[in-house]
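Undergrad: structure for this input, please:
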Amino acid sequence: MKIVLLGPPGAGKGTQAEWISAEYDVPRISTGDMLRDHVARQTQLGNLARQYMNEGKLVPDDVVIQMMRERLEEEDCRDGFLLDGYPRTLYQAQALDEAGGLDLVLYLDVGDEEIVQRMSGRRICPRCGEVYHLVNDPPKVEGICDKCGFTLKVREDDKESTVRKRLEVFRLQTAPLISFYASKDILRKVESSGSIEETTANIRTVLEDLEG
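TA: Reported below is the predicted structural model:
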């Protein structure tokens, strides 16, 4: 089964990707992991990507596409794969289509206000790295880490203004992808505003329908 998993930041893609990968025994492939692997191995593509990354620039589509083509030709992808957060652009989607196509595109559908609540409620301990959530997993003492007693902080990425900006960028980037995959009738929107377990159950229903 060849699957792409899309969704806004804070939609829970990582958690659901782990479940799909384990449940259906397909490798989970993310652009970030792939880039880091190439850079660490100092491949030709990795060295090229590192130049852009060191300058704080996005790695060009052509470089990422070539990396992905090579990755999908590896033996563990023969019976399927799960792409987490790829493609990000219409050009990448078209290249992926030319390389063999997909069975399914899952879009984790969560409203902006729910995303803002999820992400802006996160607190992290700068000393030990423990993560909390003001609503879903609060510390025992407000603002204090349970494990080490250090003062909790809000990551810059989790501030409401930052989250809203990221969502705006995501919606603009993703709209063409949604139209592209909807036109091929392989896009399935999955209600993901509930709990992790509810989202997993919704995904399971879609995948079971696909298997017939």
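
Undergrad: for the rest of this, base every contact and every neighbour count on C-alpha atoms.
TA: Fine.

Undergrad: following the top helix by length along the chain, which helix or strand shows up next?
TA: When every helix of the chain is counted residue by residue (DSSP state H), the longest turns out to be helix 160-183. Scanning the chain past helix 160-183 towards its C-terminal end, the next helix or strand to appear is strand 187-191 (assignment: DSSP states H and E).

Undergrad: one step back: angle of the longest helix of the chain against strand 187-191?
TA: Here helix 160-183 runs at an angle of 140 degrees relative to strand 187-191 (axes from the mean of the first three to the mean of the last three C-alpha atoms, to 10 degrees).

Undergrad: helices or strands up against whichever strand or helix holds residue 5?
TA: Here residue 5 sits within strand 2-6, counting by DSSP H and E. If contacts are counted by 3 or more C-alpha pairs under 8 Å, 6 or more residues apart in numbering; DSSP states H and E, strand 2-6 sits against helix 13-24, strand 81-84, strand 104-109.

Undergrad: work out the gap between it and the centre of the chain.
TA: A distance of 10 Å separates the C-alpha centroid of strand 2-6 from that of its chain, computed with C-alpha atoms, centre = their mean, to the nearest Å.

Undergrad: so what touches that strand?
TA: Outside of strand 2-6, the residues within contact range by C-alpha atoms under 8 Å, 6 or more residues apart in numbering are 13, 17, 80-87, 101-108.

Undergrad: mind doing that once more with 10 Å?
TA: 13-14, 16-17, 20, 26, 28-29, 77-88, 100-109, 174, 177-178, 186-187, 189, 207 (C-alpha atoms under 10 Å, 6 or more residues apart in numbering).

Undergrad: which of those residues are buried? Put it as a PyMOL command.
TA: The buried residues among the contacts of strand 2-6 can be selected in PyMOL (16 or more other C-alpha atoms under 10 Å) with this line:
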select buried, resi 13+16+17+20+26+28+29+77+80+81+82+83+84+85+86+87+88+102+104+105+106+107+108+109+174+177+178+186+187+189+207
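
Undergrad: what about the residue most central in space within the chain, distance to residue 28?
TA: Nearest to the centroid of the C-alpha atoms of the chain, with distances taken as C-alpha atoms, centre = their mean, sits residue 85, at 4.0 Å. Between residue 85 and residue 28 the distance, using C-alpha to C-alpha, to the nearest Å, works out to 10 Å.

Undergrad: again with residue 151
TA: In this view, residue 151 and residue 28 are 35 Å apart by C-alpha to C-alpha.

Undergrad: for the comparison step, fold the sequence that follows:
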Amino acid sequence: MSADLFLRRAARIILVGAPGVGKGTHAERMLKRYPQLSSISSGDLLRENVRNKTPLGIQAEAIMKRGELVPDNMILRLIRNSLITKGWLVPDDNAQSFTVNSVSTNITAPSVAVNVPRPTGAEYSHSNEPDASFILDGFPRTDSQALQLDCLIPINLAIHVHTPTEIILDRICNRWIHPASGRTYNTTFNPPQKAGFDDVTGEELVQRDDDKPEVWKARLKQFEDAAMPLLEHYGKLGVLWRVVGNSSDEISPKIFKEFERRFGVEG
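TA: Alright, predicted model coming up:
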């Protein structure tokens, strides 16, 4: 992105892709390349609230200590609170009572452009200013979560990152590590000098249980089953875009080009 290229409207993005396709790498590269983009991570918000012992964080910590998953409505509240704090989301009528961390609060709208049509059932108006652009990480993962998110704030670009299964398996299942140091090798593109042994110490390399082919095949199948309805949801909304490649270095430039085509404007 050139120094004279800016965003002409808010970009609200999610990345959808199987484990091992490099979603985190692509997100980091986009955040570095486009200063107007921010990251909103449901996991980071959860950890921050637990660490700060907010009422919502205390509830979430108790749930996790019981070995249960934090429910969708709690994750949505975390995301909502973050967006409202940033001024990117405003309750209907620009000022109304709503619940933050289980406390009813009256909020007056920030001075941002929020006159944007809302989805049916939505209770909030959202900013369409370029600085209200973000990549949402960790949510939604299912079509039911996406439907709930639609009523909070609409995603306007869902990027489906696809790498062929055999490439993912080759990349992950050929990975071997030296446990003591954490040094990682791949028998395909970064093999040790002596097969099965660490270059520095000569000690034997091991393969983690999580990297074994049968484990990854199961994970990829699980992703496909869960992701198909999610992708269909965003396809019906007309915001789904699919990018295919064998590596992050091949895929990232394609993402940049499409992102700039949709949201960029020369200054």
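
Undergrad: tell me who's in contact with the residue nearest to the centre of the first structure.
TA: Remark: with contacts taken as C-alpha under 10 Å, 6+ apart, residue 85 of the first structure is in contact with 4-9, 13-14, 17, 29-32.

Undergrad: next: residue 33 of the first structure.
TA: Neighbouring residues of residue 33 of the first structure by C-alpha under 10 Å, 6+ apart: residue 39.

Undergrad: residue 19 of the first structure against residue 200, yeah?
TA: Yes - because the distance of 7.9 Å satisfies C-alpha atoms under 10 Å, residue 19 of the first structure is recorded as touching residue 200.

Undergrad: now do the buried residues in the strand holding residue 5 of the first structure.
TA: Those would be 2, 3, 4, 5, 6, for strand 2-6 of the first structure by 16+ other C-alpha under 10 Å.

Undergrad: what do we get in the first structure for residue 155 of the second structure?
TA: The pairwise alignment with the first structure assigns residue 155 of the second structure to residue 102, based on TM-score structural alignment.

Undergrad: wouldn't that match be in contact with residue 81 here?
TA: Yes - taking contacts as C-alpha under 10 Å, residue 102 of the first structure lies within contact range of residue 81: 9.5 Å.

Undergrad: overlap of the contact sets of these two?
TA: Shared contacts of residue 102 of the first structure and residue 81, counting by C-alpha under 10 Å, 6+ apart, come down to 1, 2, 3, 4.

Undergrad: and these as CSV, adding distance to residue 139 of the first structure?
TA: Supplementary listing: those in CSV, determined by distance: C-alpha to C-alpha, whole Å:
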residue, distance to residue 139 of the first structure
1, 41
2, 40
3, 37
4, 35
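
Undergrad: let me know the closest of those to residue 121 of the first structure.
TA: Top of the list for closeness to residue 121 of the first structure, among those and by C-alpha to C-alpha, is residue 4 at 28.0 Å.

Undergrad: how near is the closest one to residue 199 of the first structure?
TA: Distance check for residue 4 of the first structure against residue 199 of the first structure: by C-alpha to C-alpha, it reads 16 Å.

Undergrad: assumed residue 180 of the second structure was part of a helix.
TA: No - according to DSSP: H, G, I helix; E, B strand; the rest coil, the state of residue 180 of the second structure is coil, so it is not within a helix.

Undergrad: circling back to that earlier point, what's the overlap in contacts for residue 85 and residue 28 of the first structure?
TA: 4, 5, 14, 17.

Undergrad: which two of those residues lie the greatest distance from each other?
TA: Taking every pair in those and measuring C-alpha to C-alpha, the maximum separation is 12.4 Å, between 4 and 14.

Undergrad: which neighbours do the two have in common?
TA: With the criterion set as C-alpha under 10 Å, 6+ apart, the overlap between the contacts of residue 4 of the first structure and residue 14 is 28, 84, 85.

Undergrad: any idea which helix or strand carries the residue mapped onto the first one from the second structure?
TA: Right, residue 28 of the first structure. With TM-score structural alignment as the criterion, the equivalent of residue 28 of the first structure in the second structure is residue 39. Assigned by DSSP H and E, residue 39 of the second structure belongs to strand 37-41.

Undergrad: and that strand with strand 133-137, angle?
TA: Strand 37-41 of the second structure and strand 133-137 are oriented at 30 degrees to each other (the same axes, to 10 degrees).

Undergrad: after strand 37-41 of the second structure comes which helix or strand?
TA: Remark: after strand 37-41 of the second structure, the chain's next helix or strand is helix 42-51, criterion DSSP H and E.

Undergrad: mean per-residue distance, that following helix to the first structure?
TA: Once the two are superposed, helix 42-51 of the second structure sits an average of 2.3 Å from its aligned residues in the first structure (mean C-alpha distance after the TM-score superposition for the first structure).

Undergrad: tell me which helix or strand comes right after that helix.
TA: Toward the C-terminus from helix 42-51 of the second structure - assigned by DSSP H and E - lies helix 55-65.

Undergrad: what range in the first structure matches that next one?
TA: Residue correspondence for helix 55-65 of the second structure in the first structure, counting by TM-score structural alignment: residues 44-54.

Undergrad: mind listing what's buried in the matching stretch?
TA: Under the neighbour-count criterion of 16+ other C-alpha under 10 Å, stretch 44-54 of the first structure has 45, 46, 47, 48, 49, 50 buried.

Undergrad: from the residues you listed, pick the one nearest residue 167 of the first structure.
TA: residue 49 (25.5 Å).

Undergrad: ok, the closest one touching residue 40?
TA: No - between residue 49 of the first structure and residue 40 no contact is recorded; they are 11.1 Å apart, counting by C-alpha under 10 Å.

Undergrad: returning to what we had before: got the shared contacts of residue 85 and residue 28 of the first structure as a markdown table, with distance to residue 168 of the first structure columns?
TA: What follows is these, written out as a markdown table (distance: C-alpha to C-alpha, whole Å):
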| residue | distance to residue 168 of the first structure |
| --- | --- |
| 4 | 21 |
| 5 | 19 |
| 14 | 21 |
| 17 | 23 |
